[in-house]
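**Student:** Pasting a predicted model and its sequence here:
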Amino acid sequence: MENQEKLYQTAFALAMFTIIYNIAEGLISTYLGFEDESLALFGFGTDSFIEVISGLGIAHMILRIQKNPDSNRDNFERTALRITGVAFYLLVAGLVVSSVYNIWTGHKPLTTFWGVIISAISILIMWILVWWKRKVGRQLNSAPILADANCTLVCVYMSIILLVSSGVYEIFKIPYIDSIGTLGLAYFAFSEGKECFEKARTNKHCGCTE
């Protein structure tokens, strides 16, 4: 029982770290994305802020299942999911419109150097979080925690898209690659938004695959 309590404390600590990291990543990415005129980096940072809302719901979920592992999703979590879903859809609309506009006008970022650096750091940290959350989830035999770990993989995928688009542009200066990378981010943001609304309507866990 004591070991179980420590595992739940670890799960909660990981959730809080994810929230704090996303706040920092969002602030840095949106600032540098704006300064460097990199839509992909700016969109990546905006996504990080939305992940903070989702993270609050996850932290609350951990406290709930710690008290009652068999309990269902409550109103706080459902509300957080709906807010997160709306925010993702708004982000998708903004990213798609901005990407099309940039392609139409031939706009290019000043540099995507920071996109490469930030995405590389994010991939490393998110992979560690995925591994650690899965470890705790397996030890607790907790489907919700394992589902959260699998959903963290989406952040890894988005970081990879940012890394590739930023890296290719920085090396080869291929036109529109930043906007194409932004559309890739929009695809994953749409998927996350859709899943948020599905989870808000039911008690099923994250549909992300391992």
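**Tutor:** Thanks, I have the structure now.

**Student:** Going by C-alpha atoms from here, please, whenever you check contacts or count neighbours.
**Tutor:** Fine.

**Student:** Give me the neighbour count for residue 122.
**Tutor:** 21 (other CA atoms under 10 Å).

**Student:** give me the element it is part of.
**Tutor:** helix 113-140 (DSSP states H and E).

**Student:** for this structure, longest helix please?
**Tutor:** helix 2-35 (DSSP state H).

**Student:** Would you mind getting the angle between that helix and helix 113-140?
**Tutor:** Orientation note: helix 2-35 sits at an angle of 170 degrees relative to helix 113-140 (axes from the mean of the first three to the mean of the last three CA atoms, to 10 degrees).

**Student:** What is helix 2-35 packed up against?
**Tutor:** Secondary-structure packing of helix 2-35 (3 or more CA pairs under 8 Å, 6 or more residues apart in numbering; DSSP states H and E): helix 39-67, helix 113-140.

**Student:** List the buried residues for the longest one?
**Tutor:** By that I understand helix 39-67. Of all the residues in helix 39-67, those buried under the rule 16 or more other CA atoms under 10 Å are 39-62, 64-66.

**Student:** Tell me which helix or strand comes right after that helix.
**Tutor:** Note on helix 39-67: by DSSP H and E, the next helix or strand toward the C-terminus is helix 75-105.

**Student:** again with the last one
**Tutor:** The first helix or strand that comes after helix 113-140 along the chain, using DSSP H and E, is helix 143-151.

**Student:** Report all helices and strands that that following helix contacts.
**Tutor:** On a contact count with 3+ CA pairs under 8 Å, 6+ apart, helix 143-151 meets helix 113-140.

**Student:** Please state the offset of the helix it packs on from the chain centre?
**Tutor:** 11 Å (CA atoms, centre = their mean, to the nearest Å).

**Student:** how big is the angle separating that helix from helix 39-67?
**Tutor:** 20 degrees.

**Student:** My read is that residue 46 contacts residue 30, right?
**Tutor:** Yes - between residue 46 and residue 30 there is a contact at 6.5 Å, judged by CA atoms under 8 Å.

**Student:** Give me the buried stretch members for the helix holding residue 122, please.
**Tutor:** For helix 113-140, the neighbour count (16+ other CA under 10 Å) marks 113-116, 118-120, 122-123, 126-127, 129-130, 132-137, 140 as buried.

**Student:** let's bring in a second model and compare:
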Amino acid sequence: MTELQRKLYRQAFALALITIFYNIAEGMISTYMGFQDETIALFGFGIDSVIETISGIGVAHMILRIQQNPNTPRDAFEIKALKITGFSFYILTAGLVVTSVYNLYSGQKPETTFWGLVIASISIFTMWALIWAKMRVGRALDSKPIIADAGCTRVCLYMSVILLISSLTYEITGLPYIDAVGALALAWFALKEGRECFEKAKSISVCGCSDGCH
């Protein structure tokens, strides 16, 4: 491994750590404010951030493994992290769907979605910056897993946009069902991410490949 490659892998690892710590902070704040303001979209967004932390730990572990030996296949820790992440996304999907349907039926609405606006705006900027940085490093290393991680961050960006739209729409219109609809949109993305996690774990277990298996 060249000195340039080592430098790039250090950057990739730093980006993984930033993603982990940002998701921890975002998850704690979002779930707390979502619970306080009774907005299921913000609360679900926070839970998603917590789940993304598990995925981020798996990515950080993967980068360290590749640094030490680029030719080693993904290990049991990474596969287990994918399965735990996928299962957590399925639970989140079920919770969001059930709660959203109940809120639509009962007419339950948030006290405010102001914090959803604030958090979503910060998240959009942060995710965009992380996507750009991860894609730059991933392309420089020609690393499919790092580029795939940038793709996962892009999904987080999409979810942030959904939260922003639903929060802004509710603040403007005050329509009671907007928050629940936003939560259902988040549930769709959570389901998609969960399915992809299990597909990745299955493909790795079957083919036993290394850097290109994702």
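**Tutor:** Structure received. Since the structure is predicted, the reported quantities are computational estimates derived from the model, not experimental observations.

**Student:** Superposed, what's their TM-score?
**Tutor:** For this chain pair, the superposition-based TM-score is 0.96 by TM-score structural alignment, normalised by the length of structure 1; 206 aligned residues with a CA RMSD of 1.0 Å.

**Student:** quick revisit: nearest to residue 106 of structure 1 among the helices and strands packed on helix 2-35 of structure 1 would be which one?
**Tutor:** Across the helices and strands packed on helix 2-35 of structure 1, residue 106 of structure 1 has its closest neighbour in helix 39-67 (12.9 Å, CA to CA).

**Student:** And the closest one, what does it pack against?
**Tutor:** helix 2-35, helix 75-105, helix 153-172, helix 177-201.

**Student:** try it again with 10 Å
**Tutor:** Applying 3 or more CA pairs under 10 Å, 6 or more residues apart in numbering; DSSP states H and E, we find helix 39-67 of structure 1 packed against helix 2-35, helix 75-105, helix 113-140, helix 143-151, helix 153-172, helix 177-201.

**Student:** how near is residue 126 of structure 2 to residue 18 of structure 2?
**Tutor:** 10 Å (CA to CA, to the nearest Å).

**Student:** Ok, residue 26 of structure 2 next?
**Tutor:** Note on residue 26 of structure 2: its distance to residue 18 of structure 2, by CA to CA, is 12 Å.

**Student:** of the two, who's got more company?
**Tutor:** Remark: of residue 26 of structure 2 and residue 18, residue 26 carries more neighbours, 22 against 14, as counted by other CA under 10 Å.

**Student:** any idea how far the closest residue to residue 106 of structure 1 other than its chain neighbours lies from residue 188 of structure 1?
**Tutor:** Here the nearest residue to residue 106 of structure 1 in space, its sequence neighbours aside, is residue 176; by CA to CA, 6 or more residues apart in numbering that works out to 7.2 Å. To residue 188 of structure 1, residue 176 of structure 1 is 19 Å away according to CA to CA.

**Student:** Of the two, which one has the most company?
**Tutor:** A count of neighbours by other CA under 10 Å puts residue 176 above the other of residue 176 of structure 1 and residue 188, at 20 against 17.

**Student:** wait, isn't that one in contact with residue 103?
**Tutor:** Yes - using CA atoms under 10 Å, residue 176 of structure 1 is in contact with residue 103, at 5.9 Å.

**Student:** Out of the helices and strands packed on helix 2-35 of structure 1, which is closest to residue 91 of structure 1?
**Tutor:** Judging those by CA to CA, what sits closest to residue 91 of structure 1 is helix 39-67, at 7.5 Å.

**Student:** relative orientation of that closest one and helix 75-105 in degrees?
**Tutor:** If you take the same axes, to 10 degrees, helix 39-67 of structure 1 sits at 170 degrees to helix 75-105.

**Student:** If you compare the directions of helix 39-67 of structure 1 and helix 143-151, what angle comes out?
**Tutor:** Using the same axes, to 10 degrees: helix 39-67 of structure 1 against helix 143-151 is 170 degrees.

**Student:** mean shift of helix 39-67 of structure 1 relative to structure 2?
**Tutor:** Superposing on structure 2 and averaging over aligned pairs (mean CA distance after the TM-score superposition for structure 1), helix 39-67 of structure 1 comes out at 0.6 Å.

**Student:** Distance-wise, check the residue minimising distance to the centre of structure 2 relative to residue 81 of structure 2.
**Tutor:** Using CA atoms, centre = their mean, the residue of structure 2 that lies closest to the mean C-alpha position is residue 52, 4.2 Å off. If you measure residue 52 of structure 2 against residue 81 of structure 2 using CA to CA, the figure is 11 Å.

**Student:** Mutual contacts of the two, please.
**Tutor:** residue 58 (CA atoms under 10 Å, 6 or more residues apart in numbering).

**Student:** related to what we said a few turns ago, list the residues that contact the residue nearest to residue 106 of structure 1.
**Tutor:** Contact analysis of residue 176 of structure 1 by CA under 10 Å, 6+ apart lists 99, 100, 102, 103, 104, 106, 107, 108, 109, 165, 169, 182.

**Student:** Now do the same contact list for residue 7 of structure 1.
**Tutor:** 1, 13, 66, 135, 136, 137, 139, 140.

**Student:** now residue 86 of structure 1
**Tutor:** Going by CA under 10 Å, 6+ apart, the list of residues near residue 86 of structure 1 reads 50, 92, 193, 194, 196, 197.

**Student:** isn't residue 19 of structure 1 right next to residue 54, touching?
**Tutor:** Yes - between residue 19 of structure 1 and residue 54 there is a contact under CA under 10 Å: 8.6 Å.

**Student:** anything in contact with each of those two?
**Tutor:** What both residue 19 of structure 1 and residue 54 touch, as defined by CA under 10 Å, 6+ apart, is the set residue 48.
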